[in-house]
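Enquirer: Provided below for reference: sequence and predicted model.
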Amino acid sequence: MKAIAWHGKHDVRVDTVDDPGIVNPRDCIIKVTSTAICGSDLHLYDGYIPTMQSGDILGHEFMGEVVEVGAKSTLKKGQRVVVPFTISCGSCYHCTKQQFSACDNGLPADNQDIAQELYGQPMAGLFGYSHMTGGYAGGQAEYVRVPFSDVGPIVIPDGVEDEKVLFLSDILPTGWMAAENADIEPGDTVAVWGCGPVGLFAIQSAFLLGAERVIAIDHFPNRLKLAAKFGAETINFEESAVYEALMVMTGGIGPDAVIDSVGLEAHGFFVDNVLDQIKVSTFTGTDRAHANRQAIIACRKGGRVSMPAVYGGFVDKWPLGAFMEKGLTLKTGQTHVQRYLKPLLTAILEEKIDTTFLISHRLPLEQGPEGYRMFHDEQNEVTKIVLKPGM
């Protein structure tokens, strides 16, 4: 089969690889009909995530048709399913608490030591996202093996096109959980750093959860326009000083809740960001956390910080004093996708949530490497690329 494979920094290729097969009785095999390039895939593309190996198949946002099932799978051949990016067993301590991204059994035993050493404990497995998260082949391919298929995938009703539901795999529940983690109360003002796919879904979700005002912060004009379509007020950080603008907009109080949808590759010519870039370039640091620092400083006293954004290692210059003195709370983590699939699918079918607005480009799978380049280099014009095997 054809698949998009990682071969190094800024080097992804279309490889011919072996078709996947059933390994465990709870497995199924999916024939991929739609798959997407995620913003967090760009962290792999830029070489920031450790334990990648040449030839690893990428992709964690995908859906398709069930073509083969293991003896203990609850799926049937021919069903259309969306697959969560988190690989979770459904029965461990954390899964029973619906903390699916903290699953104890999502990683193969051989991979658990890597995460144990880096983070203190292993997390759930992830499709196509390094050997630290299991070394699983991803979904930017013609076919993919899905472990724990009796727990993860959600069956899609006939007649619902892929593009309406594809983002249930990751970015829609991630944006929703980001807003949920902000503990939004009626009348709240919520500030969202980053108007990429997760940020835009977080904006939509914040309004649905009762926010009175949402303020979107970015520097790409097209993404700010998309945020404004949902009713968000906007700040272009290349044109305005963000902290000062937020203080004016909130009467000097600050936002009630802040959402960091930027993560470890923050943009902007700021002193702390330049220092972070130097450390990354000289292998003395890992993450550029400017947006997170700025969000903490801007948040009102007693406010809430939600962090759906991906961070990979250690961060210095983090304003711990401000965090403590202001009495802030922080909620973060990989998304517990399985928890949100049914209610969000219902919201899509009832047309309470729009997902298709995000798609700017549709490409055949064979043009995946060009799609990565475009998403990396043309972020004002490219908001989301969907790849179609067999297109």
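Expert: Received the coordinates, thanks.
Enquirer: switch to C-alpha atoms for all contacts and neighbour counts from now on
Expert: Noted.
Enquirer: Okay, now stretch 287-302: how far is its last residue from its first?
Expert: End-to-end distance for stretch 287-302: 27 Å, by C-alpha to C-alpha, to the nearest Å.
Enquirer: Buried residues of it, list them for me.
Expert: Using 16 or more other C-alpha atoms under 10 Å as the test for burial, stretch 287-302 gives 287-301.
Enquirer: putting a second one here so we can go through both:
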Amino acid sequence: MRALTYDGPYRVKVRNKPEPKIEHPQDGIVRVTSAAICGSDLHLLHGLIPDTRIGSTFGHEFVGVVEELGPNARGVQKGDRVMLPFQIFCGGCYFCSRGLTGCCDSTNPATDVAAGIYGYSHTMGGYEGGQAEYVRVPFIGVDAEKIPDDVEDLDALPLTDAFSTGYQAAEMCNLQGGETVLVLGCGPVGLFAMWSAWAMGAGRVIAVDHLDYRLEFARNWLGVETLNFRDMDLVTVVKGMTEGRGADATIDAVGCEAAGSPVHRALGIYMKLEAGSPQAINFAIHATRKGGTISLIGAYGPPASGVDIGTYMNKAQTMRTGQANVKRYMPHLLEHVRAGRIHPSHVFTHRVPLDQAPHAYHMFARKRDGCIKVAVTLNGTLH
């Protein structure tokens, strides 16, 4: 089969690889019809995630058709269209039974930090990803969510990660209604967090980025206020917009590749002394009011340094974090999609076949051609 493979930092290529096989009685094989390139994939591309091995296949956002099932797989049938949460989870451990599928104890023997993740290095379980014609899906009967016939592939695809992650980011703000929510990052997760904040009753949503085309996209699609942090002292401006206090809640939808600090970027990307830049976290700490909430949903990999923990403590803020528990949100978000309240496919500014995925990776990483998010089509069809 054809699959995108990692050739080392900043290098990916489409190659022929063996088709996956059933390895466990609860496995399934899915023929991938659409996949997406995620901002978190760029952390792998840039060498920020430990134990990313040459020849591995990226991709943790994908949808497809069930082709084969293990003897103990229940809940789905061959031919079903399905979407898969980006985490792999067993459904029965201490954490899964409490809805914390992102913390599954059974699928990532390398660490007790998080569940296994498709295509996200051996640090996250060493599973092959979905930017390929076929993918092995452990615990398919538990993990897979069927896609209704009236939902297109590209409206379902963001629910596997970006939409669910943005929704959890807003939920972690514990909004009661009328709050000012600051969202750092106008990528797909940030955009879906903005939509979700409005849906949960925010009175004001302010989006921050340093790329004008992404800020314009957020304004036009979601009606938010926007700030380009390159043009201002961000913390001073936010406080000026909020009677000197700061935002009630701030969502860090950027993660470890935050721009704005050449020192931290050098420490992270070039010297490997920290897993990227903590710039977004520090913006959040200083721009959020005392007693406010910081929702940290951007991806970080240990270790990290330079976080202004003293200011955070003294401002009596609450920080909530975690990989999104995607399965929990899928049914609810499908209701929003089917009701026409949101069309998640709107984030896909670019659609390419698998053979063009390496070029798309670099376009996405360099923020060229107005790229917000890339969909990769496979097996010759796009539902």
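Expert: Perfect, I can see it now. Remember, it's a predicted structure, so these values are computed and weren't measured experimentally.
Enquirer: Send over the TM-score of the superposed chains.
Expert: TM-score of the superposed chains, computed with TM-score structural alignment, normalised by the length of the second structure, equals 0.96; 377 aligned residues with a C-alpha RMSD of 1.1 Å.
Enquirer: one step back: between the buried residues of stretch 287-302 of the first structure, which is closest to Phe85 of the first structure?
Expert: Asp287 (22.6 Å; C-alpha to C-alpha).
Enquirer: give the contact list for the aligned partner of the closest one in the second structure.
Expert: Per TM-score structural alignment, the equivalent position to Asp287 of the first structure in the second structure is Gly276. Gly276 of the second structure sits next to 48, 256-258, 264-265, 267-269, 300-301, 304 when contact means C-alpha atoms under 8 Å, 6 or more residues apart in numbering.
Enquirer: Select from these the one having the most neighbours.
Expert: Cys256 (27 neighbours; other C-alpha atoms under 10 Å).
Enquirer: hang on, isn't that one packed against Leu296?
Expert: No - look at Cys256 of the second structure against Leu296 with C-alpha atoms under 8 Å: they stay out of range, at 11.1 Å.
Enquirer: quick one: contacts for the closest residue to Gly8 of the first structure other than its chain neighbours?
Expert: Leaving aside its sequence neighbours, Gly8 of the first structure sits nearest to Ser54 (C-alpha to C-alpha, 6 or more residues apart in numbering; 6.5 Å). The neighbourhood of Ser54 of the first structure, defined by C-alpha under 8 Å, 6+ apart, consists of 5-8.
Enquirer: in which helix or strand would I find Ser54 of the first structure?
Expert: Per DSSP states H and E, Ser54 of the first structure falls between elements, in no helix or strand.
Enquirer: Next one: it relative to Leu365 of the first structure, how far apart?
Expert: Ser54 of the first structure is 19 Å from Leu365 of the first structure, by C-alpha to C-alpha.
Enquirer: what's the answer for Gly8 of the first structure, then?
Expert: 19 Å.
Enquirer: Centroid-wise, who is the farthest residue in the second structure?
Expert: Among residues of the second structure, the one most distant from the C-alpha centroid is Glu243; the distance is 32.7 Å, by C-alpha atoms, centre = their mean.
Enquirer: Need the counterpart of that one in the first structure.
Expert: So, by TM-score structural alignment, Glu243 of the second structure is matched to Gly251.
Enquirer: Most neighbours out of the contacts of Ser54 of the first structure, which is it?
Expert: Busiest of the contacts of Ser54 of the first structure [other C-alpha under 10 Å] is Ala5, holding 27 neighbours.
Enquirer: Three-state assignment for that one, please.
Expert: strand (DSSP: H, G, I helix; E, B strand; the rest coil).
Enquirer: which non-adjacent residue is nearest it?
Expert: Per C-alpha to C-alpha, 6+ apart, closest to Ala5 of the first structure is Ile57, 4.3 Å.
Enquirer: Would you confirm that that neighbour contacts Glu142?
Expert: No - counting by C-alpha under 8 Å, Ile57 of the first structure stays clear of Glu142, with 11.0 Å between them.
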